[in-house]
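Enquirer: just need the structure, nothing else, for what follows:
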Amino acid sequence: MRDVEDRLRAALNRPARPSSDFDLNPAISLPPGRVLRPAAVLLAVWLRPEGARLILTKRASHLKHHPGQIALPGGKVDQGDDGVIATALRESVEEVGLPPALVDIAGTLPAHETVTGFSVTPVLGFVRAPFTPTPEAGEVEEVFTVPLAHVLNPEIYSIERRRWRNEWRRYYAVPFGPYYIWGATARILRGLADRVQP
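Expert: As a prediction, this is how the structure comes out:
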């Protein structure tokens, strides 16, 4: 497991390109002076005996925004949060029942701009102790994990497209079993994969 940690910590120190939902859509013009709302997500790498796994959620199907989509635990920065790391930890408690004391924060990745007007900072942390994931009933339908090696392999990512607001938008996808991981979540994970040396 030490090798996994070392590779990920080293990746945080490598240069990275800016990250956004518009990376694969250069023809889209972004309005100058736009104001993005700050948010954060937790890349929780669970160091388990059978191998490192990443904790993900499936959003509840009744939600107004992004129903049923696969996401990293996280959300918008609240006024009482002491920065993006505090936000990522607070949201992880609320959404998946992950106690902050179990998370060893390694650092952050470049903020990711979403088409919905958020600037999302991915926070990388390691979970070494066992815990029982508990989905927040009003927001999370399921908590699950995927092998870290799966999302760190750039070769298995595909570029797909769909119509959104009358435009074709291209995006990354990295499905795993029945879970269709795409959009901002896949782009953030691809950004990490690009920085991790084999």
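
Enquirer: hey, let's count contacts and neighbours off CA atoms from now on
Expert: Noted.

Enquirer: mind telling me what element residue 124 is part of?
Expert: Taking DSSP states H and E as the definition, residue 124 sits inside strand 118-127.

Enquirer: give me the contact list for that strand.
Expert: 5, 36-47, 84-85, 88, 102-114, 188 (C-alpha atoms under 8 Å, 6 or more residues apart in numbering).

Enquirer: what about the helices in this protein?
Expert: Secondary structure of the chain (DSSP state H): helices at 2-12, 84-96, 148-151, 183-195.

Enquirer: please give the structure of this sequence too, so both can be compared:
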Amino acid sequence: MPRDRRPPAHNPATLTEVQEAVRQLTRFPPTLDNFNRPNKAGVLAGLFHCKKRGLTLIMTQRSSKLRSHSGEVAFPGGKWDSTDDSIIATAIREANEEIGLDPAHVHYLTTLPPNVSRINSLVYPVVAHLYPHLEGTIDAETFIVQYLEPNPDEVEAIFAVPLIMLVRDGPEHSSFDMQWLGTKWRFHEFMYAWPSQEAVEEGSARDKEGAGTFRVWGLTGGFAIYLAMIALDCRPDFEWMAPGQADSVAMVRLWKESNLNARL
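Expert: Purely as a prediction, here's the structure:
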């Protein structure tokens, strides 16, 4: 578990700082996929070392044409398929299909504990270091333009979020409580502007394509915060859970048992 300390003064930016954050994630015991039902999915939480921002998370805005979670911010990923060797393979395959991510440059780190989506699917966040050989040599805008390609049927935009933003109670952050899985749950959201005006002026971003203010929240936001807590070995500046909020691992265990006892 992350230490009970405040976030660092700045986002991991030097090679040493980024390597330490990656090391923290590799030390995290990976969650095994022992859910023997088809209603599960794998998403790829990919870390990229941006020259200007430091360590970032690659996220997408889903196409408004999709039937589920249309127009929402999400990690690339999707439903498990019986041909997938593992939930890790699911996340990597889906990331390749959605954003053109080359599997050869995906360095697996760990798998975080899953949670349940609104469509009653168990979602596993698979954490990976993307294109580690580039290590801070180019900006995220340039990386997205040169190395990724959004599938227009599934993805409207690709962007990169600095890890430090996810544990700071800055102007981008807010939260609210609501009932989820039979208990009070705290949801966090971050309003994030992308790309930077500087990147557009330099020509390293696709003009205004994919630009906007993105709402990072819900399941994706929760996964992202927990990942940042592990990588930075800290607690957020804000209250992470609602008063009396049940442990998510225990809640997922009960949900899995109810699914295993139900008919297919």
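
Enquirer: before we move on, back to that, now the helices of structure 1 in JSON lines, with mean neighbour count and distance to residue 125 of structure 1?
Expert: Output for the helices of structure 1, formatted as JSON lines (neighbours: other C-alpha atoms under 10 Å; distance: least, C-alpha to C-alpha, whole Å):
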{"stretch": "helix 2-12", "mean neighbour count": "15", "distance to residue 125 of structure 1": "10"}
{"stretch": "helix 84-96", "mean neighbour count": "23", "distance to residue 125 of structure 1": "10"}
{"stretch": "helix 148-151", "mean neighbour count": "18", "distance to residue 125 of structure 1": "13"}
{"stretch": "helix 183-195", "mean neighbour count": "22", "distance to residue 125 of structure 1": "13"}
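
Enquirer: ok, longest strand in structure 1?
Expert: Criterion DSSP state E: the longest strand present in structure 1 is strand 37-48.

Enquirer: check the mean deviation of that one from structure 2.
Expert: With mean C-alpha distance after the TM-score superposition for structure 1, strand 37-48 of structure 1 departs from structure 2 by a mean of 1.1 Å once superposed.

Enquirer: what stretch of structure 2 does that strand fall on?
Expert: Using TM-score structural alignment, strand 37-48 of structure 1 corresponds to residues 39-50 of structure 2.

Enquirer: contacting residues around whichever residue in structure 2 pairs up with residue 89 of structure 1?
Expert: Under the alignment by TM-score structural alignment, residue 89 of structure 1 pairs with residue 92 in structure 2. Residue 92 of structure 2 is in contact with 43, 44, 77, 103, 106, counting by C-alpha under 8 Å, 6+ apart.

Enquirer: and residue 61 of structure 1, how many residues sit next to it?
Expert: Residue 61 of structure 1: 15 surrounding residues under other C-alpha atoms under 10 Å.

Enquirer: do you know how far it is from residue 137 of structure 1?
Expert: According to C-alpha to C-alpha, to the nearest Å, residue 61 of structure 1 and residue 137 of structure 1 sit 11 Å apart.

Enquirer: thinking again about what came up before, and the angle from the strand holding residue 124 of structure 1 to helix 84-96?
Expert: 80 degrees (axes from the mean of the first three to the mean of the last three C-alpha atoms, to 10 degrees).

Enquirer: quick check: residue 107 of structure 1 touching residue 13?
Expert: No: the criterion here is C-alpha atoms under 8 Å, and residue 107 of structure 1 misses it with residue 13 at 9.3 Å.

Enquirer: look up how far residue 100 of structure 2 lies from the equivalent of residue 137 of structure 1 over in structure 2.
Expert: With TM-score structural alignment as the criterion, residue 137 of structure 1 lines up with residue 152 in structure 2. Using C-alpha to C-alpha, residue 152 of structure 2 is found at 11 Å from residue 100 of structure 2.

Enquirer: try residue 123 of structure 2
Expert: If you go by C-alpha to C-alpha, the gap between residue 123 of structure 2 and residue 100 of structure 2 works out to 21 Å.

Enquirer: between the two, which one's more packed in?
Expert: residue 123 (24 against 15).

Enquirer: which residues touch the closest residue to that one other than its chain neighbours?
Expert: Distance criterion C-alpha to C-alpha, 6 or more residues apart in numbering; nearest residue to residue 123 of structure 2, sequence neighbours excluded, is residue 41 at 4.8 Å. Residues near residue 41 of structure 2 by C-alpha under 8 Å, 6+ apart: 77, 78, 79, 80, 87, 90, 91, 121, 122, 123, 124.

Enquirer: state the number of residues packed around the nearest residue to the fifth one once chain neighbours are set aside.
Expert: I take that to be residue 87 of structure 2. Spatial nearest neighbour of residue 87 of structure 2, chain neighbours left out: residue 42 (5.5 Å); criterion: C-alpha to C-alpha, 6+ apart. Residues within reach of residue 42 of structure 2, counting by other C-alpha under 10 Å, total 29.

Enquirer: residues in contact with residue 42 of structure 2?
Expert: Counted by C-alpha under 8 Å, 6+ apart, residue 42 of structure 2 has contacts 77, 78, 79, 80, 87, 88, 90, 91, 123, 124, 125, 126.

Enquirer: could you measure from it over to residue 81 of structure 2?
Expert: 10 Å.

Enquirer: quickly list what's touching both of these two.
Expert: Counting by C-alpha under 8 Å, 6+ apart, the residues touching both residue 42 of structure 2 and residue 81 are residue 90.

Enquirer: and the gap between the residue most central in space within structure 2 and residue 25 of structure 2?
Expert: With distances taken as C-alpha atoms, centre = their mean, the residue of structure 2 nearest its centroid is residue 45 (4.0 Å). The gap separating residue 45 of structure 2 from residue 25 of structure 2 is 12 Å, by C-alpha to C-alpha.

Enquirer: residue 37 of structure 2 now?
Expert: 27 Å.

Enquirer: can the helices of structure 1 go into CSV with extra columns for distance to residue 57 of structure 1?
Expert: What follows is the helices of structure 1, written out as CSV (distance: least, C-alpha to C-alpha, whole Å):
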stretch, distance to residue 57 of structure 1
helix 2-12, 21
helix 84-96, 8
helix 148-151, 15
helix 183-195, 11
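
Enquirer: perfect, I'm done here.
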